[in-house]
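Student: sequence unknown, structure follows:
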């Protein structure tokens, strides 16, 4: 074990089963519901009047958005199952290998981006922030060596843990 590993306290295991996780879970599932409602209602109507380039971009970004949210929802459901004792950590690890938490690139300079409905762009931004929080928590829980490797050398262990907590729980 590295010296860094000996001096770093991991809060992720506790955080993943805490009230903060319940808040993250609610936020994630709420965003899934909000996005579905938007895409089936106001988003559908708004997409029909977009210029051609924005319309194509809307179609692509809505697919990326729903995929991103479904992957996060899968991770949150798996974590909830392990927290509730419904699945073992090994079972979750096996199922978790099917979940992708890596970002899909969003090119805000793409032709048509500025013409997309503001509420749609907001859903994308919120989903990306949530995805980053979930991915960070995932690394800390299931791949702590990888999470430690992404801490810059100029950051001490306490600052790194505070940053992890801020990111995981969406505080600044």
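Tutor: Here it is on my side, so go on. It should be emphasised that the depicted structure is a prediction, and the values quoted were computed from it without experimental measurement. Residues are numbered from 1 along each chain as shown.

Student: CA only for contacts and neighbour counts going forward, please
Tutor: Will do.

Student: got a list of what the residue nearest in space to the middle of the chain touches?
Tutor: Closest residue to the average C-alpha location of the chain: residue 131 at 1.3 Å, with CA atoms, centre = their mean. Contact partners of residue 131, counting by CA atoms under 8 Å, 6 or more residues apart in numbering, are 68, 72, 101, 103.

Student: one more structure, for comparison:
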């Protein structure tokens, strides 16, 4: 064990719960998710305006209707995710307050609807569109998980424990430290 205190090392005190969401938003990993999301928006726009438009013209009428429907759903889903990412980035950079971010977040629909792959005829859609739809669902799932984690603040978690009440995880970690320090 080191003689450096937790405060000197930059670690929070043992009885304080750290919010994953607060830490993640300030991290390089958030920047990676942001870049991934914006790149997906750009790739989708390029596909729908270019090769996708050409491929759609070659489809049978019934599949063309499905193509139009799926491309609209994809675009809507991506706009919601881009809005969420932009709100979080603005909050991270101090451009908006937490209150403003919460208000703006209420206007963003981040629910996981039924997957398009279950729709009859989905397999007949061009591979490019199916790939983008799959990538958008994977990113949406990740953003939904992050949104849940980021909505829990360390102050909220720490407020739930009464003074003098111990943290069960902290107790287990202390027991492990004692057991392995022998």
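Tutor: Good, I have the coordinates. Computed from a predicted structure; not experimentally measured.

Student: tm score of chain vs chain?
Tutor: Here the superposed chains carry a TM-score of 0.76, computed using TM-score structural alignment, normalised by the length of structure 1; 141 aligned residues with a CA RMSD of 2.0 Å.

Student: The residue nearest to the centre of structure 1 -> structure 2?
Tutor: The alignment partner of residue 131 of structure 1 in structure 2, by TM-score structural alignment, is residue 140.

Student: same thing with residue 86 of structure 1?
Tutor: Checking TM-score structural alignment: residue 86 of structure 1 goes with residue 95.

Student: Tell me the mean distance between the helix ranked longest in structure 1 and structure 2 once they are aligned.
Tutor: Criterion DSSP state H: the longest helix present in structure 1 is helix 52-83. Superposing on structure 2 places helix 52-83 of structure 1 at an average distance of 0.6 Å from its equivalents, by mean CA distance after the TM-score superposition for structure 1.

Student: Report all helices and strands that that helix contacts.
Tutor: Applying 3 or more CA pairs under 8 Å, 6 or more residues apart in numbering; DSSP states H and E, one finds that helix 52-83 of structure 1 contacts helix 19-40, helix 89-96, helix 118-142.

Student: Which of those helices sits closest to residue 13 of structure 1?
Tutor: Nearest to residue 13 of structure 1 among the helices and strands packed on helix 52-83 of structure 1 is helix 118-142 (5.9 Å), distances taken as CA to CA.

Student: Please, which helix or strand holds residue 94 of structure 2?
Tutor: Here residue 94 of structure 2 sits in a region with no helix or strand, counting by DSSP states H and E.

Student: And residue 18 of structure 2, by the same measure?
Tutor: Assessed by DSSP H and E, residue 18 of structure 2 sits outside every helix and strand.

Student: any idea how far residue 103 of structure 2 is from the alignment partner in structure 2 of residue 25 of structure 1?
Tutor: Aligned counterpart of residue 25 of structure 1 in structure 2: residue 34 (TM-score structural alignment). Separation of residue 34 of structure 2 from residue 103 of structure 2 (CA to CA, to the nearest Å) stands at 20 Å.

Student: Of those two, which one has the most company?
Tutor: Set residue 34 of structure 2 next to residue 103 and count neighbours by other CA atoms under 10 Å: residue 34 wins out with 20 against 11.

Student: Name the nearest residue to the more buried one, ignoring sequence neighbours.
Tutor: Distance criterion CA to CA, 6 or more residues apart in numbering; nearest residue to residue 34 of structure 2, sequence neighbours excluded, is residue 85 at 6.0 Å.

Student: Same question for residue 47 of structure 1.
Tutor: Closest to residue 47 of structure 1 by CA to CA, 6+ apart is residue 55, at 6.1 Å.

Student: What's the one you found aligned with over in structure 2?
Tutor: Aligned partner of residue 55 of structure 1 by TM-score structural alignment: residue 64.
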